[in-house]
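# Return a 3D structure for these sequence lines:
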Amino acid sequence: MLKPTVVMGLDVDYLPHDAVHVMQRGGDIDQLVVPHLYDLTHIAPKNAGYCVAEVLKEKQQDFREHSSSFPGLDTLVFLKLVSHLFPTSDFRHPVTTPAFVFMCQMLHQCKVKTYRDVAVGLFLVTLIMEYTVLSKRFSPAAISFLHGVLDMAVPKTNIKSASVVYPVRITAKARNLLVVSEPSVVSDMRTQLMNVDDLREKIPEDGSFKLRALHTAVKLLLEFCCHLENLSASYHIFKPVVNTLKQIDVEKYPRFLQEDICSVISKTEEMAHKKLQFMVMEKKKPKALRLYEPRIEEVFDGRKRRPMGKARQEHEKLLHKYKREMKGAIREIRRDKSFLAKLKLKETLQNDMERKQKVKEIFGSAAMQQGELRKLKRKK
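Below you'll find the model as predicted:
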């Protein structure tokens, strides 16, 4: 029978790949994969954290070899599993924190070239929102990528002169990737969000993906506005994004998307009216009141004392204390010496008594032997 620690290591290595096949067949990994791993994580949390961290290192090492391309579906599923297995609200966690940094690194370094890159980037932004929804942390990479997605929906006449939304790396050919040429008449809002099929290698080039990508980006941006509205710099964070959002031709998009865009703009305008607290110097401690030394009059006791300064008085006091301690030490030494002498005398007397007793016994035994010897001589 395999130990739970061994099973956890095998599951972490192979389950993300199996989960990819499950998702491609239309299965739900939250019901098929996550409960099993969650139970194993609670049985051996330290070993589970070590196994997941090692796999995360391997994923990051593979990403370094192709840092300009977004990862495969197995890496995305693995990052999704991390948020289900480990807490995301900790200030610093040995598994969640490296995964969060890894996602931010991918958003910074990967180039956006195709529709799939946009879909994977939005998926990573969604994961970042899940990682930061409890801790209310600010992720510049997520906001910058959403800014880049909105910038791709703004029509540009000259692609080469288009401003780059730093640090998102968007190629020149993808600057107008999400621009809609014809008005959309979609009325169902639920079907116009990103799904698992958008993470495939080949995505059909049609207007529905552009609408889903833009709608998902606006929804995520609205969520981030709600989560970060308490920050003092929230308005300055979302102001460039809203400026790009205002350049989008909203008349070509459905009614529900126009309402979401208006919600983001109004939310940002509310942040602009929020009063900021000025930076102030730290309050100093109040100065203590000036105290006066008491006037002490010496009482005459009939003895004459030589006038001495404070230093001389301290010296005399220490000298008197030294003499007193010396007398006490000499007294203790004398007592110890007397006690040791008594013990030595007692031991000497006891040894003398024992020696006298042994001598008496020896003389007695010798007298008995002499008497017996005389008896033998008489008999002869």
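
# CA only for contacts and neighbour counts going forward, please
OK.

# is it true that residue 147 touches residue 243?
No - Residue 147 lies out of contact with residue 243 (Cα atoms under 8 Å); the separation is 9.8 Å.

# Tell me who's in contact with residue 219.
residue 260 (Cα atoms under 8 Å, 6 or more residues apart in numbering).

# Quick check: which element contains it?
helix 207-227 (DSSP states H and E).

# what are the ranges of the strands in this structure?
111-112, 169-170 (DSSP state E).

# Need the residues that contact stretch 36-46.
Residues contacting stretch 36-46 (Cα under 8 Å, 6+ apart): 4, 5, 8, 11, 48, 49, 84, 85.

# of those residues, closest to residue 360?
Nearest to residue 360 among these: residue 5, at 84.1 Å, using Cα to Cα.

# Count residues in the vicinity of that closest one, would you?
18 (other Cα atoms under 10 Å).

# Settle this for me: it is touching residue 48, isn't it.
Yes - the pair residue 5 / residue 48 is scored as a contact, 7.3 Å apart, by Cα under 8 Å.

# more crowded one of residue 147 and residue 243?
residue 147 (24 against 13).

# and the nearest residue in space to residue 23 that is not next to it in sequence, how many neighbours?
In space, and not counting its chain neighbours, residue 23 is closest to residue 29: 7.0 Å by Cα to Cα, 6 or more residues apart in numbering. Neighbourhood size, residue 29 [other Cα under 10 Å]: 18.

# Please name the residues that touch residue 29.
Per Cα under 8 Å, 6+ apart, neighbours of residue 29: 19, 22, 23.

# how much space between it and residue 342?
92 Å (Cα to Cα, to the nearest Å).

# thinking again about what came up before, would you turn the contacts of stretch 36-46 into CSV with distance to residue 325?
Compiled in CSV, the contacts of stretch 36-46 are given as follows (distance: Cα to Cα, whole Å):
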residue, distance to residue 325
4, 71
5, 69
8, 72
11, 77
48, 67
49, 65
84, 73
85, 71
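
# between these, which has the most around it?
Of those, with other Cα under 10 Å as the count, residue 48 tops at 26 neighbours.

# isn't that residue right up against residue 8?
Yes - using Cα under 8 Å, residue 48 is in contact with residue 8, at 6.4 Å.

# separation between the closest residue to residue 111 other than its chain neighbours and residue 212?
Nearest non-adjacent residue to residue 111, counting by Cα to Cα, 6+ apart: residue 169, 4.8 Å away. Distance of residue 169 to residue 212, computed by Cα to Cα: 21 Å.

# Compare those two and say which one has the larger neighbour count.
Taking residue 169 and residue 212 together and counting by other Cα under 10 Å, residue 212 has the greater number of neighbours (22 against 18).

# Return the residues in contact with residue 47.
5, 8.

# For residue 56, see how far away it is.
Applying Cα to Cα to residue 47 and residue 56 gives a distance of 14 Å.

# Now the second one, please; I'll put the structures next to each other:
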Amino acid sequence: MLDHPDVTALYDRYLSLAADGGTPRARDAAEQLGVSEAELVEAKGTAGLSRALRPHEERGFAPLLEQMPEMGEVMVLTRNQSCVHERHGTFGNVRIGEKMGLVLNKSVDLRIFINHWASGFAVEEDVKSGKRLSLQFFDPQGTAIHKIYATAKTDRPAFEALIEAWVDRNPQKLVPLPPEPPKADRPDSEIDVPALRRDWQAMTDTHQFFGMLRRHKTGRLQALRLAGDDLSHRVAADAAARMLDMAAADAVPIMVFVANKGCIQIHSGPVSTIKTMGPWLNVLDPEFNLHLRTDHIAESRIVRKPTKDGIVTSLELFDSEGGVICTFFGERHEGEGELAGWRDVLARLEREVAA
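Presented below is the predicted three-dimensional model:
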């Protein structure tokens, strides 16, 4: 346990906040207390509810993640400011290099940018079902990147042994870096739009899109605005809700991508239980949950990218600063064309806008 007066004082402030209005979620509580979520999790160590994890000297938390297939089923959670993606499943096919990594099981499907994983904790919480154990990882600013929760199907002794092997016996107080301001786009007038369109139409793989943005030094939403309606056009703000309702009704399997700067988490498969609760649009299925803040959606776009397997179409959601909230595709695999059912769902969305 870290013995530091600032950490102890923060935990006392957290207890007062919880006593005044119940126990808010960690991210919300941290915001109310004016600290990062990582600092709040660190402070919970005062009561023995968290323990810092020790990254490998050269590979950071990569070796820990490479042990996760041995844990059995877990629940993985990746979120950004506006969307939470939760998936039950097992790790497998874990490959992590110096900066990037992959977890390529269908149930746990991740793209990992390991150089952003700055700190980690083992966390124990009291919930209605009992003690909930998790591993929680944060970026240099103390923002949550990825969380891994033990479930009833987890090999609990193996999970606890993993924690013991990686606990930092001499933790130092966290000193998060200040938040990074959003990077401003260049003026539209400086973008060579005809060249952008030529490069876009010449793509043979959706992953080439990111290299194209770098070459043209354009922001993602900026490129979508400039490319032309045949490649990207705006649809209604409630397009995600309409799309999920139609995909559920027609049993169209979809892919749901939620990302932050350290991790992309992907669900592939059908969705069935769609519910709206206040500003939150939710998918509440046994193996997959999505929680989307609809009041944060400033722009929704249908985007078409050429590949060697034909056009691939996505529904992409953006916040008021142009950041990506969530991206949806029809389920597909390398070498396969796009699902006719997915194209039909998006065609109906487009007809609604036209009407």
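
# Need the TM-score from the superposition.
The TM-score (TM-score structural alignment, normalised by the length of the second structure) is 0.24; 141 aligned residues with a Cα RMSD of 6.5 Å.

# Could you give the number of residues near residue 215 of the second structure?
11.

# Specify the local secondary structure of it.
helix (DSSP: H, G, I helix; E, B strand; the rest coil).

# That one and residue 311 of the second structure, how far apart?
22 Å.

# same check, this time on residue 149 of the second structure
37 Å.

# between those two, which one's more packed in?
Taking other Cα under 10 Å, residue 149 of the second structure and residue 311 do not tie; residue 149 has more neighbours (20 against 17).

# May I ask which helix or strand encompasses the nearest residue to that one once chain neighbours are set aside?
Ranked by Cα to Cα, 6+ apart and with sequence neighbours excluded, the top spatial neighbour of residue 149 of the second structure is residue 134, at 4.2 Å. Assigned by DSSP H and E, residue 134 of the second structure belongs to strand 130-138.

# Just the buried positions in that strand, please.
Residues of strand 130-138 of the second structure classed as buried by neighbour count (16 or more other Cα atoms under 10 Å): 133, 134, 135, 136, 137, 138.

# contact partners of that strand?
Under Cα under 8 Å, 6+ apart, the answer for strand 130-138 of the second structure is 38, 116-126, 144-150.

# go with 6 Å
117-125, 144-150 (Cα atoms under 6 Å, 6 or more residues apart in numbering).

# Could you check the angle the following helix or strand past that strand makes with strand 130-138?
Per DSSP H and E, strand 130-138 of the second structure leads on to strand 144-154 as the next helix or strand towards the C-terminus. Note on geometry: by axes from the mean of the first three to the mean of the last three Cα atoms, to 10 degrees, strand 144-154 of the second structure and strand 130-138 are set 150 degrees apart in direction.

# Show me what the following helix or strand past strand 144-154 of the second structure is packed against.
Next helix or strand after strand 144-154 of the second structure toward the C-terminus (DSSP H and E): helix 156-166. Packing contacts for helix 156-166 of the second structure, counted by 3 or more Cα pairs under 6 Å, 6 or more residues apart in numbering; DSSP states H and E, involve no helix or strand.

# again, only using 10 Å
Contacts defined by 3 or more Cα pairs under 10 Å, 6 or more residues apart in numbering; DSSP states H and E place helix 156-166 of the second structure against strand 50-52, helix 62-66, strand 72-79, strand 119-127, strand 130-138, strand 144-154.

# Could you point out the helix or strand that follows it?
helix 193-201.

# and that following helix, which residues are buried?
Per 16+ other Cα under 10 Å, helix 193-201 of the second structure contains these buried residues: 193, 196, 199, 200.

# Residue 64 of the first structure: what's it in contact with?
Residue 64 of the first structure is in contact with 58, 106, 109, counting by Cα atoms under 10 Å, 6 or more residues apart in numbering.

# ok, back up a step: can you tell me which of the contacts of residue 29 of the first structure comes closest to residue 374 of the first structure?
Among the contacts of residue 29 of the first structure, and counting by Cα to Cα, the member closest to residue 374 of the first structure is residue 19, at 118.1 Å.

# What is the neighbour count of that closest one?
Counted with other Cα under 10 Å, residue 19 of the first structure comes out at 22.

# Over to residue 348 of the second structure. Which of the three states is it?
helix.

# isn't it right up against residue 247?
No - assessed by Cα atoms under 10 Å, residue 348 of the second structure is found out of contact with residue 247, at 11.3 Å.

# who has more neighbours, these two?
Higher neighbour count among residue 348 of the second structure and residue 247: residue 247, with 22 against 14, using other Cα under 10 Å.

# Could you look up the SS state of the more buried one?
helix.

# any idea how far residue 232 of the second structure is from it?
Distance from residue 247 of the second structure to residue 232 of the second structure, by Cα to Cα: 21 Å.

# Then residue 124 of the second structure?
45 Å.

# Between the two, tell me which one has more neighbours.
When residue 124 of the second structure and residue 232 are compared for neighbours, residue 232 comes out ahead with 22 against 18, by other Cα under 10 Å.

# For residue 340 of the second structure, see how far away the closest residue to the more buried one other than its chain neighbours is.
Spatial nearest neighbour of residue 232 of the second structure, excluding adjacent residues (Cα to Cα, 6+ apart): residue 303 at 4.4 Å. Distance of residue 303 of the second structure to residue 340 of the second structure, computed by Cα to Cα: 16 Å.

# Can you tell me the number of residues neighbouring residue 157 of the second structure?
10.

# do the same with residue 269 of the first structure
15.

# who's in contact with it?
235, 238, 239, 242, 263.

# As JSON lines, those residues with distance to residue 96 of the first structure and neighbour count would be great.
What follows is the contacts of residue 269 of the first structure, written out as JSON lines (distance: Cα to Cα, whole Å; neighbours: other Cα atoms under 10 Å):
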{"residue": "235", "distance to residue 96 of the first structure": "28", "neighbour count": "22"}
{"residue": "238", "distance to residue 96 of the first structure": "26", "neighbour count": "24"}
{"residue": "239", "distance to residue 96 of the first structure": "30", "neighbour count": "16"}
{"residue": "242", "distance to residue 96 of the first structure": "31", "neighbour count": "20"}
{"residue": "263", "distance to residue 96 of the first structure": "32", "neighbour count": "16"}
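
# For residue 62 of the first structure, state which of these is nearest.
residue 238 (33.5 Å).

# for the closest one, what are its contacts?
Residue 238 of the first structure neighbours (Cα under 10 Å, 6+ apart): 143-144, 147, 221, 224-225, 228-229, 264-265, 267-269, 271.
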